[in-house]
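J.: Sequence first, predicted model second:
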Amino acid sequence: MNQLRDNLKNLGLSPNHIFQQVKDAISEDLAGGQDLTSVATITQSQVSTADFTTRASGVVSGLHVVAAVLEYCGVNHYEVLVDEGAKVSAGKVLITAQGNTQKILLAERTALNFLSHLSGISTLTNQWVSEISGTKCQIRDTRKTTPGLRMLEKFAVRMGGGVNHRLSLSQAALIKDNHIMAAGSISDAFNAIKKMYPDKSIEIEVDSIDQLKEAITLKPDLILLDNMSTNQCSEAVSITNGLVKLEASGGIAITNAKAYAVTGVDYLAIGSLTHSAPALDIGLDFRKGK
């Protein structure tokens, strides 16, 4: 357990948070009872060896979350065979586990749920990153994450080669259209935040070149170009002339990502990385005779 804690910390993950998520997931699966199928069909003394194996190629992440699931379920003999963020082909064994058969089966679905979901995010992120290779632009995630899984989903984005936007509402300020409407203007919203939180990063969302010009005068840390065309993004890059970092969001698909990236913006904010990534097909297979 101590080694697992160190591994999670080295990956930028909170061990206590991961262990609590694993506990909650297993508790949800058992719902106060026991695994009826396994208890009825498998003796308490049976021991097996099982492999977590990819059924499709992709970028894997969440391997050490699987380790946490295994350990929580009482399966302490396992080996993680690939690195987090590794590109793998179909048929690759990612983790081998040996132990009580009932305990391995208890861990199976929860472990695969985490692993397949996170690897799906990493795989999709890597596809976006590859699409804009050769530009200075970076792929960033958003707060469009699954409630309770933000830390892990943003970790999966990093493993896919993307970078993280703010992790929480309290980490940095993002002035959006509704804030502008409620405060009265971009300047009013910006100045209010600057007065109350002078040391916090501030990003301003704009949806027109006129708003961009107002935002630039305030010298924010970042400006978000909302639903702007590639031509508008190019114009924005020219106007800011490197004074403020720019992020494009809205109306961006993987098919036009490169066109946005070459405009010179610093980031593409892609919500689909976390809210629409398909799970990577991964399975758990017992070895015959073991």
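T.: Yep, it's here. Numbering: from 1, shown residues only.

J.: When you work out contacts or count neighbours from here on, use the C-alpha atoms and nothing else.
T.: Noted.

J.: Tell me where the protein has helices.
T.: Under the criterion DSSP state H, the chain carries helices at the ranges 2-10, 15-30, 36-41, 63-72, 101-131, 150-159, 177-183, 186-196, 209-217, 230-240, 257-261, 272-275.

J.: who wins for proximity to residue 95 among those helices?
T.: helix 63-72 (7.6 Å; C-alpha to C-alpha).

J.: Second structure for comparison follows:
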Amino acid sequence: MERSSWLPPADWGSPLVVTEADEVVGRVNGERVLWSELTPRECRRLVRPDGGSMLLAVQSDGSRFRDWPTVFKRTSERIRDRFDPRFPHRAPHRCRHTFAVRTLEMLIGGYYAQAAKLVKDTDADAALALYLRKNDPVMILRDLLGHTSTLTTEVYLNPRELHQTGEKSQVASSAVAHAQRWAASPITELDEALEWIRLLGLGGLDTALRLRRKGVTPAMEKTRRESEEQARRDARAAEDRVWAEIAARYRPGIAAQLRFNGCTPDMLDHVINGKTADQLLREGRPVQIVINALRDTHG
């Protein structure tokens, strides 16, 4: 990803270049400074050595942004208004749960890969057991979240993904089983095995073997998936443009409600009691009555 080269406007003052930064302190133009000592006007001038703001979110005057609950509330309201009337309210803390689940998936992916490598390189049960004890992904996630106990970490995860037994987590025992399956598979090149693991996920061995029998390589499968994803994005963008034009015809929220209930743009031309659905909506007829009539017509 290309980084920003942004620098503060001249009327703000000269850039304050940050190096050796952590969550408490850093060097600003070579001098060690506590972040808590900076004024809002100084904060907004903080940049990386190669340009680009060092801040995640500030208000227009450079003061620290704190009102994330309102941002999430208003964003949820806009989504309900424009796209999905049933979209629930989301709070900022939901991001922490999402981070926990997604990070665990990545940690376990690397965990399996390293376990598989160890089995292939050493075939030593003792070494494998030591690795699994020292690098349990749940323990790493606990530290990333700042928890003192994995019991707290479990709250953030699906119980099916992390179920503690009497001796060790299901995650660890599954890692051994997956590592042994990959090690014993016909995929003898470690680099290829790791590519398949990264591409297909933790339990993707059977799919990898099926694709290999068809002559498909990891690079080919990756390209195919990327092409399909791009095609889906393009189709979605085209559909969004059509619905944006439709939304301009009616009161706010009507287009989103039509779309959510499975209506398509061409259905608006359907005649109901002598008038098209589009005409009825322009006249202010209740949208749910129009949707029900369209459902009756289209089965």
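T.: Good, I have the coordinates. All of these numbers come straight from a predicted model, not from anything done at the bench.

J.: Report the TM-score for the pair.
T.: Comparison of the two superposed chains (TM-score structural alignment, normalised by the length of structure 1) gives a TM-score of 0.22, and 106 aligned residues with a C-alpha RMSD of 6.0 Å.

J.: if we can go back for a sec, so which of the helices of structure 1 gets nearest residue 93 of structure 1?
T.: helix 63-72 (11.5 Å).

J.: Could you quantify the relative orientation of that closest one and helix 15-30 as an angle?
T.: Helix 63-72 of structure 1 and helix 15-30 are oriented at 60 degrees to each other (axes from the mean of the first three to the mean of the last three C-alpha atoms, to 10 degrees).

J.: need the helices for the stretch 51-200 of structure 2, in chain order.
T.: 68-82, 93-122, 125-134, 137-145, 150-154, 170-184, 190-200 (DSSP state H, counting those that start in this stretch).

J.: Show me what the last one packs onto, helices and strands only.
T.: Helix 190-200 of structure 2 is packed against helix 93-122, helix 205-213, helix 218-247, with contacts defined by 3 or more C-alpha pairs under 8 Å, 6 or more residues apart in numbering; DSSP states H and E.

J.: ok, and for that helix, which residues are buried?
T.: 190, 193-200 (16 or more other C-alpha atoms under 10 Å).

J.: With the fifth one instead?
T.: Buried positions in helix 150-154 of structure 2, judged by neighbour count with 16+ other C-alpha under 10 Å: 153-154.

J.: Now do it: which elements does it pack against?
T.: Looks like helix 150-154 of structure 2 contacts helix 137-145 (3+ C-alpha pairs under 8 Å, 6+ apart).

J.: ok, residues contacting the helix it packs on?
T.: Outside helix 137-145 of structure 2, the residues that touch it by C-alpha atoms under 8 Å, 6 or more residues apart in numbering are 100, 103-104, 107-108, 111, 148-150, 153.

J.: Redo those as JSON lines? Include distance to residue 182 of structure 2.
T.: Shown next, in JSON lines, are the contacts of helix 137-145 of structure 2 (distance: C-alpha to C-alpha, whole Å):
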{"residue": "100", "distance to residue 182 of structure 2": "26"}
{"residue": "103", "distance to residue 182 of structure 2": "22"}
{"residue": "104", "distance to residue 182 of structure 2": "20"}
{"residue": "107", "distance to residue 182 of structure 2": "18"}
{"residue": "108", "distance to residue 182 of structure 2": "15"}
{"residue": "111", "distance to residue 182 of structure 2": "13"}
{"residue": "148", "distance to residue 182 of structure 2": "34"}
{"residue": "149", "distance to residue 182 of structure 2": "32"}
{"residue": "150", "distance to residue 182 of structure 2": "28"}
{"residue": "153", "distance to residue 182 of structure 2": "29"}
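
J.: Can I get the buried part of those residues as one ChimeraX selection?
T.: Applying 16+ other C-alpha under 10 Å to the contacts of helix 137-145 of structure 2, the buried members can be selected in ChimeraX as follows:
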select :100,103,104,107,108,111,153
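
J.: Between which two of the contacts of helix 137-145 of structure 2 is the distance greatest?
T.: Most distant of the contacts of helix 137-145 of structure 2, by C-alpha to C-alpha, are 111 and 148, 21.8 Å apart.

J.: Burial check on residue 206 of structure 2, number of neighbours?
T.: 13 (other C-alpha atoms under 10 Å).

J.: That one: what's it in contact with?
T.: By C-alpha under 8 Å, 6+ apart, residue 206 of structure 2 has no neighbours at all.
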